[in-house]
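Peer 1: Please find the sequence and the predicted model below.
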Amino acid sequence: MRVRFRGVEVREAALLHGPVGWGEFSPFLEYQPPEAARWLAAAVESAWLGWPDPVRAEVPVNATVPAVTPDQVPAVLARFDGARTAKVKVAERGQGLEDDVCRVAAVRDAMGPGGRIRVDANGGWSVAEATEALRRLAAYGIEYAEQPCAEVSELRELRLALARLGIDVPVAADESIRKAEDPLRVAREEAADLVVVKVAPLGGVRRALEIVGDCGLPAVVSSALDTSVGMAAGVALAAALPELPYACGLGTVALLGGDVGVPSLLPHAGVLPVGRVDADEALLDQWAATPERHEWWRARVTACHGVLSGNRVDP
């Protein structure tokens, strides 16, 4: 990683090659097989089945600003060519609200009054903390707050609190969709104004499309620090949605210190093209894992395949 993001400094991924092309299997290291298996299903869909037909040829993307200091903000934004929307990490462990306010203020200064800013707390606030934080951050023009609280009940309570106080910041659900046994609960309980969907954690492009359709809420497509191979699946989802009202969080290849895909899916003029990405053999050699990590990932694929086939094998 160019910049530490959500505690990650080195991103690991396994790539699968099938009759249709390449797929990426890259659940974060702490995810156990029952959760990680959905990521394998998405990789299999990509490499063996392919994706639904697109309805658009390019997808607008946002810049992603990790929990950096204000002086680092301009350099981070410069990696996202032409992006007029920025997602800013807040509620970082070890930091406080003043850090968040200063970071968001720096993003507003860098982007000017016409830029859009959204914040992502990854469920790190209580309802009271989120209410106070969004009260202060609203002064900078916040497009929405992504997963400000961890629980669906808290998101609903927060939406009601913001409405009572006249704080006009929509609430987006991310983890409450992609990590939930019941991803439709947020819509039933009116706990969010929009949903953030990621292909891999939901089990593939088709499954993600179903969830968006069933929720009946506006959707933002985001990524999980994928290589360009995995990012292409996110772009395929965004390209297949009937409506795409928001810029998508699919520009994070710019946060990586290297890539394995050709072409590398870096944003230009604020957009990404729709299409498949092939892994490059020379880049695969350059970024190859150690033999020990290779075997660890092979065992992980085997364990997750066991979950998908109903024959669970623990790694």
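Peer 2: Perfect, thanks for sending it.
Peer 1: Please make it C-alpha for all contacts and neighbour counts, starting now.
Peer 2: Fine.
Peer 1: distance of the residue nearest to A150 when sequence neighbours are not counted from A145?
Peer 2: Of all residues beyond its chain neighbours, the one nearest A150 is G123 (4.0 Å), with distances taken as CA to CA, 6 or more residues apart in numbering. Taking CA to CA, to the nearest Å as the measure, G123 falls 10 Å from A145.
Peer 1: Please apply the same query to Q32.
Peer 2: Look at Q32 and A145: by CA to CA, they are 28 Å apart.
Peer 1: between these two, who's got more neighbours?
Peer 2: For Q32 versus A145, the count of surrounding residues by other CA atoms under 10 Å is larger for A145: 28 against 15.
Peer 1: Helix or strand next in line after the helix or strand containing the more buried one, which one?
Peer 2: Here A145 sits within strand 142-146, counting by DSSP states H and E. Tracing the chain past strand 142-146, the next element assigned as helix or strand by DSSP H and E is helix 152-165.
Peer 1: this is the comparison structure:
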Amino acid sequence: MPHALPLPPLDDLTRDAHVVALPLRNRFRGVDVREALLVEGPNGWTEFSPFVEYESAEASAWLAATIDFGWGPAPVAVRSSVLVNATLPAVDAALVPGILRRYPGCRTVKVKVAEPGQSLAHDVARVRAAREFVGDSGRVRIDANTNWSIDQTLEALEALAPFALEYVEQPVRTVPELAAVRDRIAAEGLGVPVAADESVRKATDPLAVARAGAADLLVIKAQPLGGITPALRVVQDAGLPVVVSSAIDTSVGLSMGAYLAASVPSLDHDCGLGTAAMFTSDVTREPLLPSGGAIDVRRVDVDVDLLRASAAAPERREWWLARVAACYRQLEQR
């Protein structure tokens, strides 16, 4: 993905950067502590937080987003707040009400399913508890993070049919498999839309899933797509409804996502940007926590004392600085 902005000097990205390690309230996709690098650009604070297993070629898009938000043109927002969903990790059903109460006013719940080591019965119990919490008027969506086969997806959707799913997100790994799932859902009359996430943010061609007719809507994230401007191009070119989401960001990264969501002309689905509620601490005294089912669209003022309190170990800071340098070299070559 080409980087349109002139690159600031590498020293501007690393000299005063802070690396934080924020504990999660509940384990989420195998993560107990989320690390992120934060730096202040001319526009304000910005975030670099690709998951640690990503190589520099993939992570460089996240650095392009860091630069875009900190040094690039200001996005044009068409709304001042964004409705968000509650995010439910793959927890025991008994824990569901306590977790969802951290998302006051949220009418939608995204439920993690297909967790390695768990069964479909666990998923059914968790989705049932989520539906009971939000009631008949609420919305329940599920996210399998590519962990099902086509047949497993259909089996799960049949088992979860009583709970009136809003959509199923990325049940299988590839675009052809997504297309096959969508065809099978139509053939069997299950009526559950298919959303693509990994097939957008981890793809060399984020529009391939739309061209293949393999999804009913797209999950869009600012950092993996290189920033707000390129993400908006994907939205425009795909021509499908979108859900703007995050990747367990700090409130700084969520601010980037909020500005992206605020810039999408038509936004019919609640967005996955309420995840500050998943942390035990944050980097600001005014985190982007859901209130009345929404978060504000605003820049975040980082608190230096909180940065220090959440600082990662020195060797982790050095690892992140080296990672920025490696990704920077990738961007220089584009």
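Peer 2: Noted; the coordinates are in hand. Note that the structure is predicted; figures quoted are calculated from it, not measured.
Peer 1: Wait, the residue nearest to A150 of the first structure touches P148, no?
Peer 2: Yes - assessed by CA atoms under 8 Å, G123 of the first structure is found in contact with P148 at 4.9 Å.
Peer 1: quick one, helices of the stretch 1-150 of the first structure?
Peer 2: 33-44, 73-78, 97-111, 127-137 (DSSP state H, counting those that start in this stretch).
Peer 1: Sorry, wrong one. I was asking about the stretch 151-300 of the second structure.
Peer 2: Assigned helices in the stretch 151-300 of the second structure, in chain order: 175-187, 198-201, 208-211, 228-238, 251-263 (criterion: DSSP H, counting those that start in this stretch).
Peer 1: Throw these into CSV and include mean neighbour count and distance to V33 of the second structure, thanks.
Peer 2: Written out in CSV, the entries for those read as follows (neighbours: other CA atoms under 10 Å; distance: least, CA to CA, whole Å):
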stretch, mean neighbour count, distance to V33 of the second structure
helix 175-187, 18, 31
helix 198-201, 24, 22
helix 208-211, 18, 32
helix 228-238, 19, 26
helix 251-263, 28, 15
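Peer 1: Put together CSV for those, with distance to F51 of the second structure on each row.
Peer 2: Converted to CSV, the helices of the stretch 151-300 of the second structure look like this (distance: least, CA to CA, whole Å):
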stretch, distance to F51 of the second structure
helix 175-187, 22
helix 198-201, 13
helix 208-211, 23
helix 228-238, 19
helix 251-263, 13
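Peer 1: between those helices, which gets nearest to L306 of the second structure?
Peer 2: L306 of the second structure lies closest, by CA to CA, to one member of these: helix 251-263, at 12.3 Å.
Peer 1: What span of the first structure is the closest one aligned with?
Peer 2: Counting by TM-score structural alignment, helix 251-263 of the second structure lines up with residues 228-240 of the first structure.
Peer 1: Kindly report the same for stretch 231-241 of the second structure.
Peer 2: Taking TM-score structural alignment as the measure, the first structure aligns residues 208-218 with stretch 231-241 of the second structure.
Peer 1: longest helix in the second structure, by residue count?
Peer 2: Taking DSSP state H as the assignment, the helix of the second structure that covers the most residues is helix 314-332.
Peer 1: Can you pull out the residues in contact with it?
Peer 2: Outside helix 314-332 of the second structure, the residues within contact range by CA atoms under 8 Å, 6 or more residues apart in numbering are 2-3, 7, 10, 13-14, 18-19, 37, 56-57, 59-60, 63-64.
Peer 1: and what of stretch 128-137 of the second structure?
Peer 2: Counting by CA under 8 Å, 6+ apart, residues outside stretch 128-137 of the second structure touching it are 93-94, 96-97, 100, 107-109, 111, 138-140, 163.
Peer 1: Pull out the buried residues from those.
Peer 2: In terms of neighbour count (16 or more other CA atoms under 10 Å), the buried residues within these are 93, 96, 100, 107-109, 111, 138-140, 163.
Peer 1: biggest separation within the residues you listed, which pair?
Peer 2: A93 and R107 (18.5 Å).
Peer 1: Aligned against the second structure, show me the partner of V127 of the first structure.
Peer 2: By TM-score structural alignment, V127 of the first structure lines up with I150 in the second structure.
Peer 1: scratch that, I177 of the first structure is what I was asking about
Peer 2: So, by TM-score structural alignment, I177 of the first structure is matched to V200.
Peer 1: ok, that match touching V219?
Peer 2: Yes - between V200 of the second structure and V219 there is a contact at 7.5 Å, judged by CA under 8 Å.
Peer 1: For T146 of the second structure, see how far away W320 of the second structure is.
Peer 2: 28 Å.
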